[in-house]
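J.: my questions concern the predicted model and sequence given below.
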Amino acid sequence: MAELLNRDERIAIARLHALLELLPTALDKELAPAGLTSFEYTLVEVLAEAPAHRMRLSMLAAKTNATLPRLSRVVSSLERKGLVVRAPCSQDGRATNAVLTPGGIDAFNASRELYAKAARAMILDGLATLPDDGVAQLAELSYAILSTLDPDKRLPVTADGAPSCGADPA
C-alpha cells in the first residue's frame, strides 16, 4: 500500500491545484480588453516569435502543451478574429501551418503590456517576497514537476533537458 500524504504534502498539493484552477481565469480576465484569453495569448506569442510568424500545428500544439483537438479549436477561434490563418506546409503537404496575420501581430503587441502587468501582479510580485530569487525558484520547481511527469523526456516541454524547457519563450 502506498504511503499516504502527510499534512504538509497535502497543503502543497492543494495549493498547486488552487493555482492551476485560478490563474488561467484571472489572466483571462486581465486580457479581456485585448480580446484574447491567456491560452490564445500563449499561441499568438509563440507564433510572433516563430520564423515568418508561422509554425506547424503539431509543433504549435507541442510548444504550448496542448492537444491537437484543443489547439485546432483555439486556432479556429483566432481565425474568426482574423488573427491567424491556416496555410499548407511547403515542406510537408500533409501538414498545416498556423500563420499570424498582421492583425494578429497587432493584437499581440497590444496585449503584451496587459499580460506583463497581470503576470507581475499575480505571480512575480508574490515571488519577490521569497528569500533569494523567487522567479528562479519557480522555474526550477516547475521544471522538476514537469520532469517527473515526463521522466523519459519524450514531451517537447522536457525534451531539451535542464535548464531549458520546450515551453520556454524564444
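T.: Arrived safely, thanks for sending.
J.: can we go C-alpha only for contacts and neighbour counts from here?
T.: Noted.
J.: what about the helices in this protein?
T.: Under the criterion DSSP state H, the chain carries helices at the ranges 7-31, 38-49, 57-64, 68-80, 102-119, 125-127, 134-149, 156-159.
J.: ok, second structure coming up, stack it against the first:
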Amino acid sequence: MRAWRTYVNGSSMLMDRLHRELQDGHGVSLADYEILVRLSEQKAHRMRMTQLADDVASSKSRVSHQIARMEKAGLVLRRECPEDGRGVFAELTPVGMALLEESAPTHLDGVRKHIVDLLTSEEQEVLAKVFDRVMTHLRAVDS
C-alpha cells in the first residue's frame, strides 16, 4: 500500500509542478506541451488525431477539444487527410514550434531537477522497466 500511495501522490505532485513551471514561465500547459513535442517529432510536424490521442494516453474526444483550443491560439492546425476523407491531422504551426523551443529548456530542467537527478542510473532503469510493463499490460487489456 505504501508503494501505491507514494506513487499516486508523488506522480500527482510531479505533474502539478511541471505544469506550473510551464504555465508560469511560458503560458503553456503540460498537456499542450506534450502535444507540441509529439508533433515536432513527426515528419512534416503532423500526426493523425487518433495516433496523437494514443501517444499522449488520452481519449480522442479530449484531444479533439484540446487541439481546438490550441488551434485558436495559433499553435496547431487541423488538416484533412488527402488519402482518407475521414482522417484528420493535427499539424504544428511555426508559432507552436517557437513556443516549444522557448519552453523546452524549462521543462527539461524541471524533469531533471524534480526526478532524474534524484535517482541513480539503476533506479532510473528500474522505473523505466516497471512502467514499460504497466503500459504493455494496459495496452493488452484495452485491445
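T.: That came through fine. The structure presented is a predicted model; accordingly, all values stated were derived computationally and were not measured.
J.: contacting residues around the residue mapped onto residue 107 of structure 2 from structure 1?
T.: When structure 1 is aligned by TM-score structural alignment, residue 107 of structure 2 is paired with residue 115. Listed by C-alpha atoms under 8 Å, 6 or more residues apart in numbering, the contact partners of residue 115 of structure 1 are 27, 30-31.
J.: gap between the top strand by length along structure 2 and the chain center?
T.: Longest strand of structure 2, by residue count under DSSP state E: strand 84-92. Mean-position distance between strand 84-92 of structure 2 and its chain equals 19 Å (C-alpha atoms, centre = their mean, to the nearest Å).
J.: now swap in stretch 9-26 of structure 1 and tell me
T.: Between the centre of stretch 9-26 of structure 1 and the centre of its chain there are 17 Å (C-alpha atoms, centre = their mean).
J.: what do you get for stretch 105-112 of structure 1?
T.: For stretch 105-112 of structure 1, the distance to the chain centre is 16 Å (C-alpha atoms, centre = their mean).
J.: buried stuff in it?
T.: 105, 107-108, 111 (16 or more other C-alpha atoms under 10 Å).
J.: skip the chain neighbours and tell me the closest residue to the most centrally placed residue in structure 2.
T.: With distances taken as C-alpha atoms, centre = their mean, residue 34 lies nearest the centre of structure 2, 2.6 Å away. Nearest non-adjacent residue to residue 34 of structure 2, counting by C-alpha to C-alpha, 6 or more residues apart in numbering: residue 56, 7.1 Å away.
J.: how many other residues sit next to the closest residue to residue 124 of structure 2 other than its chain neighbours?
T.: Closest residue to residue 124 of structure 2 apart from its sequence neighbours, by C-alpha to C-alpha, 6+ apart: residue 116 at 7.3 Å. When neighbours are defined as other C-alpha atoms under 10 Å, residue 116 of structure 2 has 15 of them.
J.: aligned partner of residue 116 of structure 2 in structure 1?
T.: Matched by TM-score structural alignment, residue 116 of structure 2 corresponds to residue 124 in structure 1.
J.: swap in residue 95 of structure 2?
T.: Per TM-score structural alignment, residue 95 of structure 2 is aligned with residue 103.
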